[in-house]
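Enquirer: Pasted the sequence and its predicted model underneath.
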Amino acid sequence: MTTTFFLVRHAAHDNVGGFLAGRSGGVVLGEAGLAQAARLAQRMRRERFDAIHTSPRERTQETAIAIAGACGFGEIRANPALDEIDFGEWSGRTFDELNDDPDWRRWNEERSIARTPGGETMLDVQGRVVGCMEALAGQHRGGAVVLVSHADIIKAAVCHYLDLPVQGCFRFDVAPASITAIVTGDWGGKLLGLNEVVA
């Protein structure tokens, strides 16, 4: 029996790409991001699913609310396993600032062993998201689940199911408001679609 996962990256906040939002509070969708979430939500009406789980961050919850509203779905569950990487003191800093930090450069060069100031490696991140998916697969055999999360969290899951090293996360994109689909079963997992962006 298989379970399908729709891994959805949150819609863009107003300064996406300008700074590392991380787990900073108050990072919400602006007007453009809300419109993007609405388009994504209309696309998700074509899918059948049994549950929506979301990262605790505001931007993911707003995206999940748009999907639930368009699909006539009730409950949304905040799931800490889908949370953004804990970037600690890096959160809120611009990428220009971070590029001058040797620890930031090491994090990007050695994701499997380097730790963020919050204490996570990419393998830690991968362990929590894959563990979450395995638990949900047991609850939704034969069904489908929407997971609204963040780019690196989704990339960690894709790397696991494609048997790529976590450093392979730089070999593909996960854009804001994109859909990546994975089906899992007792035999492992298969990528059905990567980074589908709704125009």
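Expert: In hand now; what should we look at? Numbers count the residues shown, from 1 in each chain.
Enquirer: rest of the way, CA atoms for contacts and neighbours
Expert: Noted.
Enquirer: Of all the residues in the strand ranked longest in the chain, which ones are buried?
Expert: Longest strand in the chain, counting residues (DSSP state E): strand 188-197. Under the neighbour-count criterion of 16 or more other Cα atoms under 10 Å, strand 188-197 has 189, 194-197 buried.
Enquirer: can I get the residues you listed in a markdown table with distance to residue 86?
Expert: Listed next are those as a markdown table, based on distance: Cα to Cα, whole Å:
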| residue | distance to residue 86 |
| --- | --- |
| 189 | 27 |
| 194 | 24 |
| 195 | 23 |
| 196 | 26 |
| 197 | 26 |
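Enquirer: let's bring in a second one:
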Amino acid sequence: MSTLLLVRHGLTAQTGPVLTGRTPGVHLDERGQKQAAAVAERIAALPVAAIVTSPLERCTDTAGFIRDAQQAAGRAPQWHVDERIIECGYGSWTGRPIKELTKDPVWKIVQTQPSAARFPDGEAMTDVSARAVAAVRDWDARLGGDAIWVACSHGDVIKAILADALGLHLDQFQRIVVDPCSVSVVRYTDTRPYVLRSNDVGADLTAFVPPARKGRRRKAADATVGGGAGSGQV
């Protein structure tokens, strides 16, 4: 079973006060570079088979740190840019201050019923969810086996993927928090997805190193009755 590490990009000068959206040319600032270097160092403990990234610069910058750390560890992960995990198409909201957008009637819909939300001149949240979930499930199936792979994307996109993995209706996705350069871990199986970590910004990731194969391994697609001994004990 492959393991997906969902990584949100690091901070930019616009992250927070402005809805950056798909604005081109927005790179990590000094804070974001430090965050990306730190998350790359954490992920370097794992043998990453592939890095899939949104085409926007703040993601390719972050993913580049992860690739560099993998290469420093003697690995050569595949590198793919996938438009399906690009930021939401915020339409005419793009580049506007958040404090202005909170006064727009669409804001309340996005907060309380995102499945009914379409950004002005932009994308519907249901379409964002559909393309992003399709992308990660597609890559997961392609990589297969015990591959560990990274998808570097954006906050709302990652929240939509996690909501799907948790079996939540899209209207519940605002309950999920995804901070800059956080790692969320999903393992897809024939039975269901398992969300192993969410919004992790500092914990050790070595528990996700695949164990050495010793003969026939137990198929770990079913939830362990009683809760099991933890992922590090499988």
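Expert: In hand now; what should we look at? Not measured: the values here are computed from a predicted model.
Enquirer: Show me what residue 102 of the second structure aligns to in the first structure.
Expert: When the first structure is aligned by TM-score structural alignment, residue 102 of the second structure is paired with residue 99.
Enquirer: Test my guess that its match contacts residue 105.
Expert: Yes. Between residue 99 of the first structure and residue 105 there is a contact under Cα atoms under 8 Å: 6.6 Å.
Enquirer: show me where the second structure has helices.
Expert: Under the criterion DSSP state H, helices of the second structure are mapped to 30-43, 57-72, 98-101, 105-112, 125-143, 155-165.
Enquirer: between the first one and helix 57-72, how many degrees?
Expert: Using axes from the mean of the first three to the mean of the last three Cα atoms, to 10 degrees, the inter-axis angle of helix 30-43 of the second structure relative to helix 57-72 is 40 degrees.
Enquirer: from the middle of its chain, how far away would helix 30-43 of the second structure be?
Expert: Averaged C-alpha coordinates place helix 30-43 of the second structure at 15 Å from its chain's average position (Cα atoms, centre = their mean, to the nearest Å).
Enquirer: Next, the mean deviation of that helix compared to the first structure.
Expert: With the two structures superposed, helix 30-43 of the second structure lies on average 0.8 Å from its match in the first structure, counting by mean Cα distance after the TM-score superposition for the first structure.
Enquirer: Now do the contacts for residue 145 of the first structure.
Expert: 3-6, 49-53, 136 (Cα atoms under 8 Å, 6 or more residues apart in numbering).
Enquirer: Farthest-apart pair in these, please.
Expert: Every pair in these was compared (Cα to Cα); the two farthest apart turn out to be 3 and 53, at 14.4 Å.
Enquirer: what number of residues lie near the equivalent of residue 170 of the first structure over in the second structure?
Expert: With TM-score structural alignment as the criterion, residue 170 of the first structure lines up with residue 174 in the second structure. Here the number of neighbours of residue 174 of the second structure (other Cα atoms under 10 Å) works out to 17.
Enquirer: Wait, residue 174 of the second structure touches residue 108, no?
Expert: No. Under the criterion of Cα under 8 Å, residue 174 of the second structure lies out of contact with residue 108, with a separation of 11.8 Å.
Enquirer: coming back round to it: buried subset of the contacts of residue 145 of the first structure, written for ChimeraX?
Expert: Restricted to the buried members of the contacts of residue 145 of the first structure, where burial is judged by 16+ other Cα under 10 Å, the ChimeraX selection command reads as follows:
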select :3,4,5,6,49,51,52,53,136
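Enquirer: Thanks again, I'm all set now.
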